[in-house]
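Trainee: dropping a prediction and its sequence here:
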Amino acid sequence: MKSHGYPADNGYVSISHPHAARLTRDTKNKMIAGVCAGLGRTYNINVTLLRVLFVASLVLPGAQVLLYAVLWAVIPRG
């Protein structure tokens, strides 16, 4: 039996939903490749906030640009 977000008999809640949004790059609202726009649309997060956080994270050590490039390559166009 599918629970579709309702508590299951085992005490866990299923997060699968038949109409769940699929993660794709938003090529209509893109600035570079649509990665932030796609993440914002899929997870209902303000796209401007995501973009500002990404740019601000560039001053920190890490592989932010590499992560963005990987997401660009992996996430399909929407």
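Mentor: Yep, that arrived. Numbering: from 1, shown residues only.

Trainee: please make it C-alpha for all contacts and neighbour counts, starting now.
Mentor: Noted.

Trainee: for residue 63, the count of nearby residues, please.
Mentor: Close neighbours of residue 63, defined as other CA atoms under 10 Å, add up to 11.

Trainee: take the one below as the second:
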Amino acid sequence: MTHNPPYKQLRRPMTDRIIAGVASGLGRYFNVDPVLVRVIFAVATLLTAGVAALAYPIMWFLMPEEPADAPAWPTTPTQ
């Protein structure tokens, strides 16, 4: 039996990745399409002359990977 935490966890998934899973993890956490997160990253990078692109490797380093035995996403919380 796996223990489900009572809160959402920001993690990089093992599937649905393009580079490192940062955008996919943010999309899952905020319940939006990961493509939208990728577009926002791209636009922010253009608008800030590349400064926003520094956030991606920082989040890559700070966000933990999803465990291999994690349930498939999306999941519905059990009560």
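Mentor: Good, I have the coordinates. All values reported here derive from a predicted model rather than from experimental measurement.

Trainee: how big's the offset between whichever helix in structure 2 runs longest and structure 1?
Mentor: Ranked by residue count, the top helix of structure 2 under DSSP state H comes out as helix 34-47. Using mean CA distance after the TM-score superposition for structure 1, helix 34-47 of structure 2 ends up 1.2 Å from its aligned counterpart in structure 1, as a mean over the superposed pairs.

Trainee: now tell me what touches whichever helix or strand comes after that helix from outside.
Mentor: Toward the C-terminal end, the helix or strand that comes next after helix 34-47 of structure 2 (DSSP states H and E) is helix 55-62. Counting by CA atoms under 8 Å, 6 or more residues apart in numbering, the neighbours of helix 55-62 of structure 2 from elsewhere in the structure are 20-22.

Trainee: turn these into a markdown table, including neighbour count.
Mentor: Compiled in a markdown table, the contacts of helix 55-62 of structure 2 are given as follows (neighbours: other CA atoms under 10 Å):
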| residue | neighbour count |
| --- | --- |
| 20 | 19 |
| 21 | 22 |
| 22 | 28 |
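
Trainee: of those residues, closest to residue 30 of structure 2?
Mentor: Residue 30 of structure 2 has its nearest neighbour among the contacts of helix 55-62 of structure 2 in residue 22, at 12.3 Å by CA to CA.
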